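Student: have a look; sequence and predicted model below, questions after that.
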Amino acid sequence: MKKTRLWASLLALAFVGSCQNNDEIMDASAKQLEVHDKIVNVTHDGRPFSTGNSTSVNGKFVSGPGGGVMMQGFYWDVPAGGNWWNTVNSKLTDWSNAGISAVWLPPASKAQNGAYSMGYDPTDYYDFGNYNQNGSVETRFGSKAELEALITKAHAENMQVYADIVINHNSGGQSQANPFTGTNTWTDFSGVASGKFQRTYNDFYKNSYGNNDEGAFGGFPDLCHANPYVKSWLWEREDSVGKYYKNVMKFDGWRFDYVKGFGPWVVNTWNSNIGGFSVGELWDSNVNTLEWWANNANSSVFDFAAYYKMDEAFDNGNLNALNDDMMWKRNPYKAVTFVANHDTDVIYNKMPAYAYILTHEGYPTIFYRDYEEWLNKERLNNLIWIHNNKATGTTSILYTDNDEYIARRNGYNGNPGLVVYINSSSNWQERWIQTNWSNQQIKDFTGSSSWHPTTQGDKWVKIQCAPKSYSVWSLNQ
């Protein structure tokens, strides 16, 4: 959830209704609007990198040894006007071709600010742009039919679709006398247009179930998950919110907003009743807290620990920070890694950060604006291909100092793995490192280095990396 702009905008409503080669050294630390246009296409078969053109007959995502990559299919304040679902729909084939396995969509149901809302102030969970409510029929993103067409197209491309679920708070209710506060509160949702999950004051804290749960957000009515009526409508009934999203709308998974606001048992119970992939937005850099939540929620969690360590490493000249603890190191199967999202975009030097998450363990996420607007798409497609085809096995950190970081993916089930070399200095660097491979020729799959060294019998080899860049090495096959 947008912790600053959303709150400010809704309070204003007053709750009323790298790849470089030796000759072309690109500055990977350029800010978002710089476009790197000097890219060498070494091959067109996916090695060393995909250019974004389809490399398969049907142009559909096919899972590789390293798994897939999630696309965050929106950013804060995407254009209003009801065309966003169509915009995303038009990009799905290219994303699938590039190796994107899933797309995360913004909150899809009608919210208080109607056609202008980003969805994080939900009013009616069953209005996907098909009821005249809160000043509009369509949501900011479009109509229910357009959303359904997007999901159908994604599934045809072998991609999954994840819904952003906001169940900490609601907004857009009518005023009513509340005996638990002794005042009027905006908690009357008995008139929602869908007629489903009607709510009144006892469905929000404070109420007969207590004064509060783990946390409230921005003064919005705080939904009470302890109330059996609320639990029934969220995940138990056959027409519950979760089952409607999954069985009718055909969503495949969930991104839970602001999970600091309720206990991890809520997500755990949702997952037990509904199923599908899930990830929680627990905005906390403490890896112990992230691991605790993920285990108790039976869910993945965004790796904010890695996020802030990458900022320290790539923006503040301390690659040693990558030695520190992160969620993906604790449990890569429950860690969703990212470089930016709709809420936070603090990492300035993004390409090495993407090289990091797309070569390491965890489930990497690409931010829409980084991919479509701000960074070089061919370089990102190269890293996506490397992730899907080479990033296998456990991780061993081989070398770090302030300017250099080298790590090895140890390979799995016949896949050779890789070695990633990140260099933040202003000079070419070379290092002897131990690989997974004995007496084998290797190459840099980014195309940055022209070396094709052969590993020694003891698996040692010298590799190199261009200034302010990265290289990724694996068997030349």
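Tutor: Nice, I can see it. Residues are numbered from 1 along each chain as shown.
Student: make it CA atoms for all contacts and neighbour counts henceforth
Tutor: Fine.
Student: give me the secondary structure label for the residue positioned nearest the centre of the chain.
Tutor: What sits nearest the mean C-alpha location of the chain, by C-alpha atoms, centre = their mean, is residue 365, with 4.0 Å. For residue 365, the assignment made with DSSP: H, G, I helix; E, B strand; the rest coil gives strand.
Student: residue contacts, it?
Tutor: 69-72, 336-339 (C-alpha atoms under 8 Å, 6 or more residues apart in numbering).
Student: next one: it from residue 323, what distance?
Tutor: Remark: distance between residue 365 and residue 323 (C-alpha to C-alpha, to the nearest Å) = 21 Å.
Student: equivalent analysis for residue 202, please.
Tutor: Look at residue 202 and residue 323: by C-alpha to C-alpha, they are 49 Å apart.
Student: more crowded one of those two?
Tutor: Higher neighbour count among residue 202 and residue 323: residue 202, with 20 against 14, using other C-alpha atoms under 10 Å.
Student: can I assume that one is in contact with residue 208?
Tutor: Yes - assessed by C-alpha atoms under 8 Å, residue 202 is found in contact with residue 208 at 6.6 Å.
Student: return every residue with contacts to both of the two.
Tutor: Shared contacts of residue 202 and residue 208 (C-alpha under 8 Å, 6+ apart): none.
Student: and residue 92, what element?
Tutor: Element membership of residue 92, judged by DSSP states H and E, is helix 84-98.
Student: I'd like to know which elements that helix is packed against.
Tutor: helix 144-156, helix 377-390 (3 or more C-alpha pairs under 8 Å, 6 or more residues apart in numbering; DSSP states H and E).
Student: put together TSV for the ones you listed, with distance to residue 230 on each row.
Tutor: Shown next, in TSV, are the helices and strands packed on helix 84-98 (distance: least, C-alpha to C-alpha, whole Å):
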stretch	distance to residue 230
helix 144-156	24
helix 377-390	40
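Student: here's the one I want to compare it with:
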Amino acid sequence: MLARTLLQFFHWYTPEGGKLWSEVADQAESLSQMGVTDVWLPPAYKGASGAASIGYDTYDLFDLGEFDQKGTVATKYGDLASLQKATRSLTDAGVGVIHDVVFNHKMGADETERVHVRRANPDDRNQIEDEAFEASAYTRFTFPGRQGKHSKFIWDMKCFSGVDHLEDPDENGVFRIANEYGAGEWNAEVDDEVGNFDYLMGSDIEFRNNAVYEELKFWGRWLPEQVACTGFRLDAAKHIPAWFFRDWVGHVRETVHPELFVVAEYWHPDMDVLQRYLDQVDKQLMLFDVALHHHFYEASKAGGGFDLRTIFDGSLTASIPDHAVTLVSNHDTQPLQAMEASVEPWFKPLAYALILMREQGTPCIFYPDLYGAKYRDSGDDGETHEVEMPAIPCLPKLIEARKRFAHGAQTDIFDDPHCIAIIRAGTAEEQGSVTILSNGEEARKTVPVGEGHAGQGFRDYLGHCEEEIFTDDAGNLEVRVNGGSVSVWVRSDAM
């Protein structure tokens, strides 16, 4: 069976103009041939900032670029017809379609309501004032442009647990809406950062309201009826009660397809925290390997000072590999973003080799690393910065190498702090490989590839080393790698 390889087909600064869905359609076949099995699309529904919305400021889940709302019909990525064409093109090419789900909050309400709220300490959300006061808040969503098509549900103050902005009086902060749910407290089964991390931004959705719960389950059934859907990426999972996603994922698997792929963004490096969350959701989903991403970042900064033998220590891939989605970069960690931790370009090929050529974990490729990206934005220093993220020249070949040569039993040779190797033995039907990488000087390593390969020639599939090398009579092969580089050695007759 072909090993799964995801591609995040967007980044935070994807250009406006409604062209992304068309680009997806144009690239679908070539991605399939390369070895990409699933494409993760950005949030496809209307955001509060209209045509400029990246999608995480959710306004209307049922507007996939179909209605004139927030100043536009199309979203930043295109209209409904182009989205449907894009997902059909992926399906026709045999590529899965992963949709981004942002359930934590809504923004851009159509009307204010008079609400009773209690102030919460932003640094310790469990400290909530006893006395409530009345104010106006943007909590009523009527979706006038849609006029009840697809869903007649109206969101109001009873659908939300908190807000961060009030009018009359005009005040910003964290405010708990006084309602009938949870005895006035935040949701449980969320991350314990700042005491309780239920509240993140905007109008925070109250999942204990059964009407809200049923509406979000309905949307989970509705979306796959509109566009191709083989899975979901769940945004901001640490802010949403685990019981909700446990029930919601079970529901969509039961009603849509039992094999839906689901990965949650629970951005935490601690394995005990992630294990507890997986237990709470009955291990129904995958999680991003945050710790491994941090290791890649640290290794890229330290150069030869990083011990490559420790690269997987404390990672989700090492401890719970069947639930790990591995990544080198994403839209939150790219330059000028809040969680910026951009892996240095020289190390990215090494990092991608480590997630693509090993059996453990499901790798996710980031759009700029495959196609490149240029953008500008202001930084923390208040200055405007021009950023260029160059495409990694060898990344397409690495993705192909995973498809063609990452097969069979795996042997990790992590015996040197600066040079490690991964042997994939292959199977009766599929070729294996030897991946070697160095964060220091040029290096060599003698590895066993089996007597069945005695006297066979091998070449570097990535082309970083040009020579042909041969196994000895015992099936041993001396592989080479350039300094600060990676090579994937495969049989010459497979080239």
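Tutor: Nice, thanks for sending it over. The structure displayed is predicted, hence computed values, not measured ones.
Student: quantify their similarity with the TM-score.
Tutor: The TM-score (TM-score structural alignment, normalised by the length of structure 1) is 0.79; 407 aligned residues with a C-alpha RMSD of 2.3 Å.
Student: need the contact partners of stretch 409-427 of structure 1.
Tutor: 65, 314, 317, 352, 359-360, 390-396, 403-408, 429, 435-437, 464-475.
Student: quick check: longest strand of structure 2.
Tutor: Longest strand in structure 2 by number of residues, with DSSP state E as the criterion: strand 111-121.
Student: in which helix or strand would I find residue 422 of structure 1?
Tutor: Using DSSP H and E, residue 422 of structure 1 maps to strand 418-423.
Student: relative to structure 2, which residues correspond to that strand?
Tutor: Aligned using TM-score structural alignment, strand 418-423 of structure 1 spans residues 433-438 in structure 2.
Student: where do the strands of the stretch 151-300 of structure 1 begin and end?
Tutor: 160-165, 174-178, 183-188, 204-205, 222-223, 253-256, 277-280, 300-302 (DSSP state E, counting those that start in this stretch).
Student: could you dump those strands into a markdown table with mean neighbour count and distance to residue 114 of structure 1 added?
Tutor: Putting these into a markdown table (neighbours: other C-alpha atoms under 10 Å; distance: least, C-alpha to C-alpha, whole Å) gives the following:
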| stretch | mean neighbour count | distance to residue 114 of structure 1 |
| --- | --- | --- |
| strand 160-165 | 24 | 17 |
| strand 174-178 | 16 | 15 |
| strand 183-188 | 19 | 17 |
| strand 204-205 | 25 | 22 |
| strand 222-223 | 24 | 20 |
| strand 253-256 | 24 | 21 |
| strand 277-280 | 23 | 25 |
| strand 300-302 | 28 | 28 |
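Student: can you put these in TSV and add distance to residue 375 of structure 1?
Tutor: What follows is these, written out as TSV (distance: least, C-alpha to C-alpha, whole Å):
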stretch	distance to residue 375 of structure 1
strand 160-165	24
strand 174-178	44
strand 183-188	43
strand 204-205	43
strand 222-223	39
strand 253-256	25
strand 277-280	25
strand 300-302	22
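Student: so which of those is nearest residue 459 of structure 1?
Tutor: strand 300-302 (35.3 Å; C-alpha to C-alpha).
Student: just the strands in the stretch 251-400 of structure 2 please.
Tutor: So, for the stretch 251-400 of structure 2 - with DSSP E, counting those that start in this stretch - the strands run 261-264, 286-288, 324-327, 362-366, 373-378, 384-389.
Student: wait, residue 99 of structure 1 sits on residue 68?
Tutor: Yes - taking contacts as C-alpha under 8 Å, residue 99 of structure 1 lies within contact range of residue 68: 6.6 Å.
Student: looking at the two, which one has more neighbours?
Tutor: Neighbour count, other C-alpha under 10 Å: between residue 99 of structure 1 and residue 68, residue 99 has more, with 32 against 23.
Student: to which residue of structure 2 is the more buried one aligned?
Tutor: By TM-score structural alignment, residue 99 of structure 1 lines up with residue 35.
Student: contact partners for that match?
Tutor: Contact analysis of residue 35 of structure 2 by C-alpha under 8 Å, 6+ apart lists 5, 399-400, 402-403.
Student: hmm, which of these are common to structure 1?
Tutor: Contacts conserved in structure 1 for the contacts of residue 35 of structure 2, counting by both residues aligned by TM-score structural alignment, their matches' C-alpha atoms under 8 Å: 5, 399-400, 403.
Student: distance of the alignment partner in structure 1 of residue 398 of structure 2 relative to residue 376 of structure 1?
Tutor: Applying TM-score structural alignment, one finds that residue 398 of structure 2 aligns to residue 383 in structure 1. From residue 383 of structure 1 across to residue 376 of structure 1, the span is 11 Å (C-alpha to C-alpha).
Student: swap in residue 366 of structure 1?
Tutor: For residue 366 of structure 1, the distance to residue 376 of structure 1 (C-alpha to C-alpha) stands at 12 Å.
Student: in the helix ranked longest in structure 2, what's buried?
Tutor: Secondary structure of structure 2 per DSSP state H: the longest helix is helix 210-226. By neighbour count with 16 or more other C-alpha atoms under 10 Å, helix 210-226 of structure 2 contains the buried residues 212-213, 216-217, 219-221, 223-224.
Student: format the residues you listed as CSV; extra columns: distance to residue 272 of structure 2.
Tutor: Output for the buried residues of helix 210-226 of structure 2, formatted as CSV (distance: C-alpha to C-alpha, whole Å):
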residue, distance to residue 272 of structure 2
212, 31
213, 28
216, 29
217, 29
219, 32
220, 30
221, 33
223, 34
224, 34
